[in-house]
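Engineer: build me a structure from this.
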Amino acid sequence: MEDDQAASKTLHRTGTVWTASAHIITAVMGSGVLSLAWAVAQLGWILGPAAILLFSLLTNYTLHVACKRCRDPDTGQRSSTYMDAVRSTLGESRARLCGWVQYLNHFGLCIGYTIISATSMMAIKRSDCFHKSGSKNPCHMHNYPYMIAFGIAEIIFSQILDFHQLGWLFIVAAVMSVTYSTIVLGLGFAQVAENGKIMGSLTGISIVTVSPTQKVWKTFSALGDIAFAYSYSLVIIEIQDTIRSPSEFKTMKKASLISVTVATLFYMLCGCMGYAAFGDSTPGNLLTGFGLYNPSWLLDIANVATVILLVGAYQVYCQPLFAFIEKQAAERYPDWEFVTEEMEIPIPGFHPYNLNLFRLVWRTLFVITTTTISILLPYFNHVVGLFLAVGFWPLTIYFPVQMYIKRKKILKRSIKWFCLQVLSISCFIITIATAAGSIVGIFVDLKSY
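Structural biologist: Presented below is the predicted three-dimensional model:
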């Protein structure tokens, strides 16, 4: 406990229910809501909403279990990262596996957020071009400059030291997520009213529109998109580590319930309303479905909100990876000044900025790498779906379940043990299926590209 108190003084943990909720909403309601209407369109009116609700309940339960394990029951020591929590319960080998999966997903999400932010920025520019030309100019353009612009912004924000200094950004991003979700929902209502009917069917996109094989792959990919929408398991312990002691678990439990409830409400409304508005023609990014027509100003606001949100969401997922690499470097090269030396840079009117050359170079190279890959693979739905499909089962299901079994000392072959294993195996099958669907989607995209 003394170590925990010392760490708290060093890190200045001041998080509350509301700051933790802002972190979670920024992580959960990233760009995932924009693809949910497409996912519901593949699954239909029965399976689509049911899948959203099921993943919501499943994620909330397993992450509740994971957060409860953030303190070692024997020493009382607090885990600062997901890897630490796994290490203290399941050992070093599984902690390393957890780290590889977790940080690969962080990397993939940063690529996905770069792609979708560029799409939103380009939509604003195209809308302006379209209206200035009086609908005569098709306004074709490349998304590369917008990805580069997003990358430059992330290089700047990435120099902020860690989670504990980014609370203001996450609060702004959380407000933006609610803003664009509300606009999308309103536009969906307006589109349904204009159509004069509710589009869609009970079983989703029909095999008249796509082949039976495509229907299967699109169904798997849709499940992956819904799993992606609840992907904040990657940073759940890191978010909890921002909360002041000693009631961090109770605070996190309340914050998780608030944020997941808000997210699920918007997911259900936006996903269903988008499908009701466009039916089988529902686009992968719902904002693009409303075209470049009026009210263009409202769509511009939604796209601006999306970009601001994704600036924050990018930081939610890259900061834990930054911290891990920098900690490893400091432990391996403790005498190398390039890695360890902090130089104070005075900033008039503000606290001095601590400049570390390794941090500056490594974080800048990371953002450049994600931006370059985004330019080479501009397929938001399937690329991000693949990364999240790979990470969903181990991070959201397997490790929390195994930690729960170990800490609670649940006997093998007991009814409770059997039920937990069935849950884990079922989600593993879903993960394999969604990964396969995403891979097929990427190959189809590559052909057209």
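Engineer: contacts and neighbour counts: CA atoms only from here.
Structural biologist: Fine.
Engineer: next helix or strand past the longest helix seen in the chain?
Structural biologist: Residue-count comparison of every helix in the chain, with assignments taken from DSSP state H, identifies helix 92-132 as the longest. Sequence-wise, the next helix or strand beyond helix 92-132 is helix 144-158, with elements assigned using DSSP states H and E.
Engineer: which other helices and strands contact that following helix?
Structural biologist: Other elements packing on helix 144-158 under the criterion 3 or more C-alpha pairs under 8 Å, 6 or more residues apart in numbering; DSSP states H and E are helix 92-132, helix 296-332, helix 357-376.
Engineer: quick check: angle from the shortest one to helix 144-158?
Structural biologist: For helix 357-376 against helix 144-158, the angle between stretch directions is 160 degrees (axes from the mean of the first three to the mean of the last three C-alpha atoms, to 10 degrees).
Engineer: so how far is T219 from P212?
Structural biologist: Spatial separation of P212 from T219 under the definition C-alpha to C-alpha, to the nearest Å is 11 Å.
Engineer: again with N285
Structural biologist: Noted for N285: a distance of 17 Å to T219, by C-alpha to C-alpha.
Engineer: which of the two has more neighbours?
Structural biologist: It is T219, of N285 and T219, that has more neighbours when counted by other C-alpha atoms under 10 Å, with 24 against 20.
Engineer: where does the more buried one fall, secondary structure wise?
Structural biologist: helix 212-229.
Engineer: please generate a structure for the following sequence too, so the two can be compared:
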Amino acid sequence: MSITYSFNGLGLSIVKVAAGGEASGTSTTVSEAQRLWRIFQAIGDIAFAYTYSTVLIEIQDTLKSSPAENKTMKRASFEGISTTTIFYLLCGCVGYAAFGEHAPGDLLSGSGFYQPLWLLNVANVCVAIHLIGAYQVFAQPIFSFVETSCRQRWPEVKFVTTDHQITIPFLGGTSFHVNWFRLTWRSAYVAVTTVLAMLLPFFNVILSLIGAASFWPLTVYLPVEMYIARAKFPKFSVSSMCLQALSFICLLVSLVAAAGSVEGLIQSLKTYHPFKNEA
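Structural biologist: So this is what the prediction gives:
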């Protein structure tokens, strides 16, 4: 799905640049301060693209041997990160060439392109399928944590711990198990997050803020610290110091991205209208 809509956005951007005869660039309508804040926010958007670590262990846990799960995941991570980097850099650079500083937050539905309509519809269907699937994957660790914690805290409450068997009529006795707490809690979670997404429709700003908040602690700090502990590097060895320096640089990146996201959120709130897209 991602490759399909990325190809569409990239192709349409190339066509727009070719039709205009030249690439767009910086303009005088944006001050230097605004340009700097937008760069910081863009860093947060990039960081969000690399927050796969939140589901890395969940995915690895579902793999079968052989080859070993860690070897499979290492190759998948390398290929996934490489593909993501190539596509997003191309889309970012060519999209900027097509629109300059007036590039919409979403090239496919943010007043960027209007024709051909069928191609845009295909791309947006791919976006919807991608995000629906991603929502499920990213929500699973949250669901698991809450449900496990509740079972441990209230083991005597049947509403929380008991699964009920429900038979589907006219399907030859086919049945499935339902836990009423799981059904209620997950439905409420989806409803609340959906309403919040509609109520605060600052697409790029929110993505940037989430990316800034999760990038350093989950994608950099924890993996680096676990690797240092597992490899048993001496405290002031070259390898340990290099990894710590990398972690510190990524911390600065997250702080800069967070600052840009907060400033962008403040600016968006000045023209905020509930349930209206402000991409």
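Engineer: what's the angle from the helix holding T219 of structure 1 to helix 92-132?
Structural biologist: 100 degrees.
Engineer: packing partners for helix 212-229 of structure 1?
Structural biologist: In this structure, helix 212-229 of structure 1 makes packing contacts with helix 32-68, helix 380-391, helix 415-448, judged by 3+ C-alpha pairs under 8 Å, 6+ apart.
Engineer: what residues in structure 2 pair up with it?
Structural biologist: Structural correspondence for helix 212-229 of structure 1: residues 32-49 of structure 2, per TM-score structural alignment.
Engineer: next one: that stretch to chain centre, how far?
Structural biologist: Its chain's C-alpha centre lies 16 Å from the corresponding centre of stretch 32-49 of structure 2 when counted by C-alpha atoms, centre = their mean, to the nearest Å.
Engineer: that stretch: which residues count as buried?
Structural biologist: Applying a neighbour-count criterion of 16 or more other C-alpha atoms under 10 Å, one finds 37-49 buried in stretch 32-49 of structure 2.
Engineer: counterpart of T4 of structure 2 over in structure 1?
Structural biologist: Structural correspondence for T4 of structure 2 with respect to structure 1 (TM-score structural alignment): T179.
Engineer: A helix includes its match, no?
Structural biologist: Yes - following the definition DSSP: H, G, I helix; E, B strand; the rest coil, T179 of structure 1 is counted among the residues of a helix.
Engineer: just give me the neighbour total for it.
Structural biologist: Summarising burial for T179 of structure 1: neighbours were counted as other C-alpha under 10 Å, giving 17.
Engineer: tabulate the helices and strands packed on helix 144-158 of structure 1 (a markdown table), appending distance to G441 of structure 1.
Structural biologist: Shown next, in a markdown table, are these (distance: least, C-alpha to C-alpha, whole Å):
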| stretch | distance to G441 of structure 1 |
| --- | --- |
| helix 92-132 | 15 |
| helix 296-332 | 24 |
| helix 357-376 | 16 |
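Engineer: okay, and I166 of structure 2 sits in which element?
Structural biologist: Secondary-structure element containing I166 of structure 2, defined by DSSP H and E: strand 164-167.
Engineer: among the helices and strands packed on helix 212-229 of structure 1, which is nearest Y103 of structure 1?
Structural biologist: When those are ranked by proximity to Y103 of structure 1, the top entry is helix 380-391, at 9.5 Å, counting by C-alpha to C-alpha.
Engineer: counterpart of the longest helix of structure 1 in structure 2, which residues?
Structural biologist: When helix 92-132 of structure 1 is compared against structure 2 (TM-score structural alignment), none of its residues find a partner.
Engineer: angle of that helix against helix 296-332?
Structural biologist: In this structure, helix 92-132 of structure 1 runs at an angle of 150 degrees to helix 296-332, with the same axes, to 10 degrees as the basis.
Engineer: returning to that earlier point: can you give me the distance of the match of T4 of structure 2 to D300 of structure 1?
Structural biologist: For T179 of structure 1, the distance to D300 of structure 1 under the criterion C-alpha to C-alpha works out to 12 Å.
Engineer: then A118 of structure 1?
Structural biologist: Taking C-alpha to C-alpha as the criterion, A118 of structure 1 is separated from D300 of structure 1 by 13 Å.
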